[in-house]
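Novice: sequence first, predicted model second:
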Amino acid sequence: MNDRNLIKDAFECLDKSDEERILFCKKDHWIGYKAAVKLIEILEDKFEDPPQMRHEGLLIYGDSNNGKTAILKKMYSLHKVKLEPIQREDVITYEIPIIYFQAPTIPDESRLYSLILDELCVPYKHNDKIQTKAKLAEHYLHKLGTKMILIDEIHSALTGNLNKQRTFIDDLKQLSNRLSLTIILAGTREAHSALSIGSETGSRFPSLELPRWNNDRKFRSFIATYERCLPLKEASNLAENPDIINALFHQSEGLIGKTVNLLKKAAVKAIKSKREYIIVDDIEYLPKL
């Protein structure tokens, strides 16, 4: 009987070996906390937009390791290609309604189109001219019915030469205009600063900040929910232990990514110790040497 209300997969993992349970603890799990759920709702609303002359995109920004990538990948997983053939005008094709990739590390147009073509699984030559790649990318984005492009780590492409930065962003805006698709960006505060310089760019990519956690009821609720994903044989009751909550908050600095990593490491220690529940001494990001 699942009296601890573990998620189904974690409960089924309880009877497996320590090694298998440790691997399960290290897996990523989607936790629908309030801010994440709200952002997914916003992205879903944009995904369902009908074709229009000027699609409004979005910039999700915040500190590194604070859940932006998890949100984009969750959105991607909800709509990624299923490889089901579709017949259009007597031609069998496939739909790729959404693509996800990390921005190039410099504002390089050629690398941008290469990344798009890679996600669409379209063959091309890396030394092709920018115009050739751009036309190929636009052709297949249209043919494959792509409605949304998710670009992570956008701050990487907004460094160095300002003219190249502007050209890079202009390419994204023109791509959105010509194909009537929505472009979602995610990055750090530096990305927010860079995109806020021009009023037209700011209006095309309005920004939403994903803030750090506070040590409050929402944080405790997240911890309690995440504990349901850990196949430990004893309940840790993490959210009811002030010492553990304070240790998690202090060491994570309010960042969701670091919080999750701390919980994964603590669960592994609990299994290896044969104790099977987490104690405050398990809350340690790196071991003391």
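Specialist: Received the coordinates, thanks.
Novice: contacts and neighbour counts: CA atoms only from here.
Specialist: Noted.
Novice: pretty sure Ile151 sits against Thr182.
Specialist: No: judged on CA atoms under 8 Å, Ile151 makes no contact with Thr182 at a distance of 10.9 Å.
Novice: if you count what's nearby, which of the two comes out ahead?
Specialist: The residue with more neighbours, out of Ile151 and Thr182, is Thr182; 27 against 20, by other CA atoms under 10 Å.
Novice: for Pro231, see how far away that one is.
Specialist: In this structure, Thr182 and Pro231 are 39 Å apart, going by CA to CA, to the nearest Å.
Novice: likewise Thr225?
Specialist: 13 Å.
Novice: and those two? Which one has more around it.
Specialist: Pro231 (29 against 19).
Novice: how near is that one to Tyr33?
Specialist: For Pro231, the distance to Tyr33 (CA to CA) stands at 21 Å.
Novice: name the residues of the strand or helix carrying Glu200 that are buried.
Specialist: Assigned by DSSP states H and E, Glu200 falls within helix 199-204. In terms of neighbour count (16 or more other CA atoms under 10 Å), helix 199-204 has its buried residues at 201-202, 204.
Novice: second structure follows, compare the two:
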Amino acid sequence: MAEHLFEHVRPVLAAPLAERIAFIRAPRWIGTDAALAAHRRLQGLLDRPATLRTDGLMLVGPYANGKTLIAERFVLQHMDSAPERRVWVAQTREGTGLAHFYASLISGLGAPASGLRSVARLSEQVDALLKALRPRVLIFDEFHNALRGRARDVEAIFAFLRRLGREYDVSPVLIGEVAVYDHINATTEMASRFQALPVPRWRYGENYLALLDTLEAALPLAYPSELSQEPIARRVFALSEGLIGETVRILSEAAILAVHDGGERITPRTLETLDYTPLSLRRRAALRQDLL
């Protein structure tokens, strides 16, 4: 029984209901080609020799497509791998201007909020942290948030990214939507410093069907759902719109529904009962009209 599941997942079938649900909801790493390629490139930044002009990476793609999870897993892998922590992540905050950008970086580097409002003082605190911590790779998640301000603030942020290599031997990694790619490639100077690593939407085909097989093996349901077979595979793809984050969310919620109703497998009827609205349609969803 349960031959369709990964070996480490099979014991979860016998766990109490709450534990099974928690296992289904837990974030899970999926070693896709794009994810593995990203990790190889990130490792290359970590292993490079010292230089006065560091190269950077852009991990670019649509929302809900696994970019942040790729970065978080890489950080976790290197948390305890060296005497000094070498990889840090800054969650770029909503809000425009240098003050918001520096505050994001200070928080990402583990320093308590200082309450400073002066850009100059915030810049001094960032410099002090970089000198003390000596990071090797600095990841800016949702970097598109930093690009919504005045042109002079955006240019100042780009100048800071250039200074990271010259003064601190840090390789910056920018994670975000296509706006990051557009802004970086707007000038030859910045484009020469960052290589793009795309995390595109999935296309319907053998690779996507293999992804569904992998997810089916990771979800503790007693019976096989045959997710890679028509028409259920087409339905999952249509609901997810080719986004891996949406695919995982849809199948996780469907698996929980299958556990609760006793069916122990995901079927087209399960997806219909789920009544899931794709991201692109949520502005026009009936629920929104009810809120007016």
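Specialist: Okay, I see it. All values derive from a computational prediction rather than experimental measurement.
Novice: what about Gly44 of structure 2, distance to Leu164 of structure 2?
Specialist: 17 Å.
Novice: likewise for Gly242 of structure 2?
Specialist: In terms of CA to CA, Gly242 of structure 2 sits 35 Å off from Leu164 of structure 2.
Novice: host element of the spatially most central residue of structure 1?
Specialist: Nearest to the mean C-alpha position of structure 1, by CA atoms, centre = their mean, lies Thr69 at 2.2 Å. Using DSSP H and E, Thr69 of structure 1 sits in helix 68-79.
Novice: the more surrounded of Gly44 and Leu164 of structure 2?
Specialist: Using other CA under 10 Å, the more surrounded residue of Gly44 of structure 2 and Leu164 is Leu164, with 22 against 11.
Novice: give me the aligned partner of that one over in structure 1.
Specialist: Alignment note: Leu164 of structure 2 maps to Leu175 in structure 1; criterion TM-score structural alignment.
Novice: how long is stretch 24-42 of structure 1 end to end?
Specialist: End-to-end distance (CA to CA), stretch 24-42 of structure 1: 31 Å.
Novice: which of the residues in it are buried?
Specialist: So for stretch 24-42 of structure 1, counting by 16+ other CA under 10 Å, buried means 24-26, 36, 39-40.
Novice: and stretch 186-197 of structure 2, how far apart are its ends?
Specialist: 17 Å.
Novice: in structure 1, what residues pair with it?
Specialist: Under TM-score structural alignment, the match for stretch 186-197 of structure 2 is residues 197-208.
Novice: ok, and what's touching the matching stretch?
Specialist: For stretch 197-208 of structure 1, the external contacting residues (CA atoms under 8 Å, 6 or more residues apart in numbering) are 55-61, 173, 184, 192, 195-196.
Novice: ok, stretch 199-212 of structure 2 next?
Specialist: Contact with stretch 199-212 of structure 2 is made by 34-35, 59-62, 65-67, 227-229, 233-234, 237, 241-244, as judged by CA under 8 Å, 6+ apart.
Novice: mind listing what's buried in it?
Specialist: Of the residues in stretch 199-212 of structure 2, those buried (16+ other CA under 10 Å) are 199-202, 208-209, 211-212.
Novice: same question, stretch 279-289 of structure 1
Specialist: Counting neighbours by 16+ other CA under 10 Å, one finds that the buried residues in stretch 279-289 of structure 1 are 279-280, 282-285.
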